[in-house]
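Q: After the sequence you'll find the predicted model.
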Amino acid sequence: MMKILLPVDGTDLSLHETRFALQLVREGLKASFVLVNVQEQATFYEIVTAQDPALIENAAYEAGEDLIAPSARLLTEAGVPFETAVASGEPVNSLLELIELHHCDMVLMGSRALGPWRRLIEGASTSRKLIDESPVPVLLVKPPQDR
């Protein structure tokens, strides 16, 4: 059985990617999933001013779990096995660590098409960087086209 890392963020686009993953399973792919959400790391200011730094960590974990929930519901309803993970930090490095930690065979993620100006300002997208650095194949799911 193939283990697939599926980064999600609670958006309609994430649900589109989750439905695509389920379509692959319905077509015969034997797979389990690792639903993952990567939270931004707390800022230095947030850490210094926090009465209890563990509260920041707990809040980030709970936010990540909430964002995973819609995709988790779809997989549960379909009877597809999955586990969840919430990470924090730079997205590409976090995803690379999770690929290794969970022994994933593939990543399935959405491509957020950046326009030419945003690409110029922000550099390569997370998906582009992950394709370049991932030790496993990365399958990009295009956003649904308006019909």
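A: That came through, no problem. Residues are numbered from 1 along each chain as shown.
Q: rest of the way, CA atoms for contacts and neighbours
A: Will do.
Q: Pull the distance from the longest helix seen in the chain to the chain's centre.
A: The longest helix of the chain (DSSP state H) is helix 53-78. On the basis of C-alpha atoms, centre = their mean, to the nearest Å, the separation between the geometric centre of helix 53-78 and that of its chain is 11 Å.
Q: try this one next to it:
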Amino acid sequence: MLKMLLPIDGSTACNNAVSQFIELLGWYKEVPEIHLLNVQFPFHGDVSLFVDQESIKQYHLDEGLKDLNKARELLDQAGIAYQYHVVVGDAAKMIVQFATEHACDQIVIGPRGLGTVQGLLLGSVASKLIHLSPIPILLIK
């Protein structure tokens, strides 16, 4: 069974890509194993002086779940099974690391989004992924 990784940032463009991906699932002989991945940016500076590690971890999880909400809703409505994950770090590096560790066959991304600094990151995350990833990338417009 094919394993597909869909990095999700909660942006409208990203959710549109999920909708289009759902329509493309007819291309496959069988529905692939789908993993949704949200990458949260780490806090800069020594936040742990003021906030305990468990609270920081919970904050990243809560924010990640908010970002994943619409994509999960779209897949649920289509009756498509998936797993979801929230990690913290550099978006492109974490996406490639996750895809490699989980032996994903393809990374599916939209043309915009993939980060909280929305306007900036079309080129940066997508092009970093293209350069870093040994795994094929499907860009859905």
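A: Arrived safely, thanks for sending. Because the structure is a prediction, the values reported are computed rather than measured.
Q: Quick TM-score on the pair, please.
A: Overlay of the two chains. TM-score (TM-score structural alignment, normalised by the length of the second structure): 0.85; 134 aligned residues with a C-alpha RMSD of 2.0 Å.
Q: that older thread, mind reading off the mean deviation between the longest helix of the first structure and the second structure?
A: Once fitted to the second structure, helix 53-78 of the first structure is off its aligned match by 0.9 Å on average (mean C-alpha distance after the TM-score superposition for the first structure).
Q: Who are the packing partners of that helix?
A: helix 12-26, strand 31-39, strand 82-88 (3 or more C-alpha pairs under 8 Å, 6 or more residues apart in numbering; DSSP states H and E).
Q: 7 Å instead?
A: Helices and strands touching helix 53-78 of the first structure, by 3 or more C-alpha pairs under 7 Å, 6 or more residues apart in numbering; DSSP states H and E, are strand 31-39, strand 82-88.
Q: Residue range in the second structure corresponding to that helix, please.
A: Aligned using TM-score structural alignment, helix 53-78 of the first structure spans residues 53-78 in the second structure.
Q: List the buried residues for that stretch?
A: 60-61, 63-65, 67-68, 70-72, 74-75 (16 or more other C-alpha atoms under 10 Å).
Q: buried stuff in stretch 88-98 of the first structure?
A: 88, 91-96, 98.
Q: In helices, which of the residues you listed fall?
A: Checked against DSSP H, those include these in helices: 91-96, 98.
Q: so can I have TSV of those showing distance to Val136 of the first structure?
A: Output for those, formatted as TSV (distance: C-alpha to C-alpha, whole Å):
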residue	distance to Val136 of the first structure
Pro91	16
Val92	13
Asn93	14
Ser94	15
Leu95	11
Leu96	10
Leu98	12
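Q: Pick the one among those closest to Gly79 of the first structure.
A: If you rank these by distance to Gly79 of the first structure using C-alpha to C-alpha, Leu98 comes first, at 23.2 Å.
Q: What separation do you get for the closest one and Gly89 of the first structure?
A: Distance, Leu98 of the first structure to Gly89 of the first structure, using C-alpha to C-alpha, to the nearest Å: 12 Å.
Q: ok, now His102 of the first structure?
A: In terms of C-alpha to C-alpha, His102 of the first structure sits 18 Å off from Gly89 of the first structure.
Q: same deal with Leu75 of the first structure?
A: On the measure of C-alpha to C-alpha, Leu75 of the first structure and Gly89 of the first structure end up 26 Å apart.
Q: likewise Ile99 of the first structure?
A: 15 Å.
Q: and what of Val36 of the first structure?
A: From Val36 of the first structure to Gly89 of the first structure the distance is 13 Å (C-alpha to C-alpha).
Q: ok, now Val136 of the first structure?
A: Separation of Val136 of the first structure from Gly89 of the first structure (C-alpha to C-alpha) stands at 21 Å.
Q: And for Leu130 of the first structure?
A: 15 Å.
Q: can you check Val25 of the first structure too?
A: Taking C-alpha to C-alpha, one finds Val25 of the first structure at 31 Å from Gly89 of the first structure.
Q: ditto for Pro70 of the first structure
A: 22 Å.
Q: before we move on, what about Pro116 of the first structure?
A: Taking C-alpha to C-alpha, one finds Pro116 of the first structure at 26 Å from Gly89 of the first structure.
Q: ok, and Ile121 of the first structure, which helix or strand is that part of?
A: Following DSSP states H and E, one finds Ile121 of the first structure within helix 116-122.
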